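*Asks:* model the following, please.
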Amino acid sequence: MMKRYLVLANGSVYPGEAFGSDKPAGGELVFTTGMSGYQEAITDASYHDQILTFTYPLIGNYGVNPDDYESKHAQPAAIIVHELARRPSNWRATMSLGEWAQQQDLPGISGVDTRALTKEIRDAGVMQALITDDVTPAVNAAAQNAQYGQQQVAAVTSAKTFSSDPAELRVGVLDFGEKNSILRELHQRSMQTVVFPANTTAAAIAAANVDAIMLSNGPGNPAELTDVLPVIRTLQDQYPLMAICLGHQLFALANGAQTYKLKFGHRGFNHAVRELSSGRIGFTSQNHGFAVAADSLTGTGLTVTHQEINDNTIEGLQLAGHQAFSVQFHPDAAPGPHDYVDLFDQFKTMILNRKEAAANA
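*Replies:* The predicted structure follows:
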């Protein structure tokens, strides 16, 4: 197999063997701790243009199947694994991960010491990196000066509005890189979804006659998306609103809070979160490199509802005087713990109560 190299901005070099596409690749280098769910992760738009490292040592053992996509195609710039399973064993599998990566034009490197690589990212923080066929001074310089990750939402949001089959309730989803699993949880609760591109105006959403708003997950720096903040402020005054991941961060920014970049982010399925009102602890699926700053909440009307146990980062918010809340984690999981999937039930109850109050007014 062809030798390829992962070159980090700090000068570190990790050799390995190429699989998938042989095109060059570059992006922000991150890692996920999930022991399964590689297909969902690779098709999650929140990883758009990043180089995704899997910490679990064997990836691809159950192949790729047509049911577990979170979007229509691979999203990372490249993937890094320790060992690539070449003979998958699962009754749903239609091809191996290597075959699928080739089909998707997705570069990959196997045989990498992902344990050492992950420890380096944890110590130094996420950084830019390149995948190359040869290590030269020019490549090292390019890795040090690389700049990826700007305006990623524009690359992953839907090109036009689309909707699911009619149902009891009608939810407008503002698409910053939505996951299919979020839509699936809404559909399972008799909610039709109307998915809008990220640049849709509040007036256009109102014209679609929706009952509530979902702000989706997505990639990149939330502070870049200033145009959507007044839209969110208008929508939260008119509809029940739930926000997830990037949507949570934008919900916070729209109400005057600030966000900051985490050293190496939260990516995986084993993050313990405490619900402050009840003390309930649940394990969650997370995928984010930014967080809401706790010291920026004063005077915003936002209160913290959930908190990460390991580092105390904010994992949930509620807006006073509004039927609007957000979570940083993914209650849809897919895969991962479903400890907080009941938040979708809470959202539906909020919508039904709002409709009942309007009918009785």
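
*Asks:* from now on I want contacts and neighbour counts done on CA atoms only, so please keep to that.
*Replies:* OK.

*Asks:* list the contacts for His266?
*Replies:* Each residue near His266 by Cα atoms under 8 Å, 6 or more residues apart in numbering is listed here: Thr32, Gln286, Asn287, His288, Gly289.

*Asks:* which residue packs closest to the third one, ignoring adjacent ones?
*Replies:* Here the nearest residue to Asn287 in space, its sequence neighbours aside, is Arg267; by Cα to Cα, 6 or more residues apart in numbering that works out to 4.2 Å.

*Asks:* what distance do you get for the one you found to Val156?
*Replies:* Using Cα to Cα, to the nearest Å, Arg267 is found at 19 Å from Val156.

*Asks:* here's the other one to compare against:
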Amino acid sequence: MKRVYLDNAATTPMAASVIQTMTDQMTNDFGNASSTHAFGRAAREVLDNSRHVIAKSINAADDDIIFTSGGTESDNTALIQTAFARQKLGKHIITTAIEHQAILKSAAYLEEQGFEVTYLPVDRNGNISLADLKAALRADTILVSVMTGNNEVGSHMPIHEIGELLKDHQAWFHTDAVQAYGLLDIDVQRDHIDLLSTSAHKINGPKFLGFLYKRNGVNFPSFIKGGEQEDKRRAGTENVPAIAGFAQAVQELTTEEKAHRQAKYHDFKQYVVDQLTANGIDFEVNGALGTDNLQHVLNLWIKGISTYILQTNLDLGGVAVSGGSACTAGSLEPSHVLIAMFGADSPRVNESIRLSFGRYTTKEDLDQFVTVLTKTVQRLSKK
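*Replies:* This next block holds a predicted model:
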């Protein structure tokens, strides 16, 4: 039985070119980038070159990139360090109800420390209202954190408009771009972004690595205490081979390649919808199918069948999908994103699955998904 992987929003397989780059670096440039001898200088050159490639991908300066252990650390650092560094200017923070848990749990922690957090609601397509954001913005707001694209339903937030709104306000603008980076065109200068988080393993790079973009002039103490790596902004010896692999993955994501993937994934989504409709499956899409969204994510409400049963039967049929974010899918709690969109009493929150496409997804993979899902629904409907 062929095993089909349709959970790329959770993580992606490393590209062969990334593995080769990392292997070469581990073999040849194993020095500590903080050492002053020849081995250290060689590692430092790889580190600097990789930083330049990654900075260029979002139109940032090299010095604005801080390597971290991934999206969670980047999100935690952006929220918590901003809050404590700027609390004399105010203690109000704005975010959304559908952020990743790395943001929501950081926000909850800050509330325990005496900060006030406004959670913007979303509509049935998973979008916030700019009017709601404007209404929530106050003189004492010090940070606005809105994800670029949602990891469960693919909604794409109005990042440019938010940046324009905040460019003359004291609040710093942070965006969690973990799902969007590598698919959408991101320009931190154009969109007036002060802080941005990413993770390498979402773009066929290595796990346990990401970066935090921090605009020049946005200053707070290092979140990780220790040495003076990353220009004293993030302690800990840099993982140079993994960073080189990250840069390799980024280099392969040209503007043309990103547009190509978005178009391909859009076709995949429409194909799945058309095939399920033709097979008589009673379902609805959670979110919108518009071309502006993250096209690699397709969230489906399969009416009358629980998420757990759907996932289990698909897995037995060789198809891996998700019930939501990988960071919460192991729990029995329903998706907070779907609750925010449809309400806690909606059957969608317990009867939905998420497909997410990637670099190596094929139409044959989608055919296997449709076949297994159709058989599952037909069998269970007879009981």
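
*Asks:* report the TM-score for the pair.
*Replies:* Once superposed, chain against chain, the TM-score is 0.29 (TM-score structural alignment, normalised by the length of structure 1); 147 aligned residues with a Cα RMSD of 5.6 Å.

*Asks:* closest to Gln346 of structure 1 out of the contacts of His266 of structure 1?
*Replies:* Taking Cα to Cα as the measure, Gln346 of structure 1 lies nearest Gln286 of the contacts of His266 of structure 1, at 19.9 Å.

*Asks:* name the element that closest one belongs to?
*Replies:* Using DSSP states H and E, Gln286 of structure 1 sits within strand 281-292.

*Asks:* and if you look at Leu110 of structure 2?
*Replies:* Using DSSP H and E, Leu110 of structure 2 falls in helix 101-112.

*Asks:* so which elements touch the next helix or strand after that helix?
*Replies:* Counting by DSSP H and E, the next helix or strand C-terminal to helix 101-112 of structure 2 is strand 116-120. Contacts defined by 3 or more Cα pairs under 8 Å, 6 or more residues apart in numbering; DSSP states H and E place strand 116-120 of structure 2 against strand 92-96, helix 101-112, helix 130-136.

*Asks:* columns mean neighbour count on top of those, output as a markdown table?
*Replies:* Converted to a markdown table, those look like this (neighbours: other Cα atoms under 10 Å):
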| stretch | mean neighbour count |
| --- | --- |
| strand 92-96 | 23 |
| helix 101-112 | 17 |
| helix 130-136 | 13 |
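
*Asks:* and of these, who's closest to Gly163 of structure 2?
*Replies:* helix 130-136 (11.2 Å).

*Asks:* adding distance to Val285 of structure 2, write the helices and strands packed on strand 116-120 of structure 2 out as CSV.
*Replies:* Below are these laid out as CSV (distance: least, Cα to Cα, whole Å):
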stretch, distance to Val285 of structure 2
strand 92-96, 21
helix 101-112, 23
helix 130-136, 24
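
*Asks:* among those, which is nearest Asp315 of structure 2?
*Replies:* helix 101-112 (25.3 Å).

*Asks:* now do the closest one and strand 92-96, the angle between them.
*Replies:* 150 degrees (axes from the mean of the first three to the mean of the last three Cα atoms, to 10 degrees).

*Asks:* which elements pack onto helix 101-112 of structure 2?
*Replies:* Short answer (3+ Cα pairs under 8 Å, 6+ apart): helix 101-112 of structure 2 packs on helix 71-76, strand 116-120.

*Asks:* buried sites along the longest helix along structure 1?
*Replies:* Determined from DSSP state H, the single longest helix within structure 1 is helix 342-360. For helix 342-360 of structure 1, a neighbour-count test (16 or more other Cα atoms under 10 Å) marks Leu343, Phe344, Phe347, Lys348, Met350, Ile351, Leu352, Arg354 as buried.

*Asks:* related to what we said a few turns ago, the contacts of His266 of structure 1 into JSON lines, with extra columns for distance to Glu120 of structure 1?
*Replies:* What follows is these, written out as JSON lines (distance: Cα to Cα, whole Å):
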{"residue": "Thr32", "distance to Glu120 of structure 1": "14"}
{"residue": "Gln286", "distance to Glu120 of structure 1": "21"}
{"residue": "Asn287", "distance to Glu120 of structure 1": "19"}
{"residue": "His288", "distance to Glu120 of structure 1": "19"}
{"residue": "Gly289", "distance to Glu120 of structure 1": "17"}
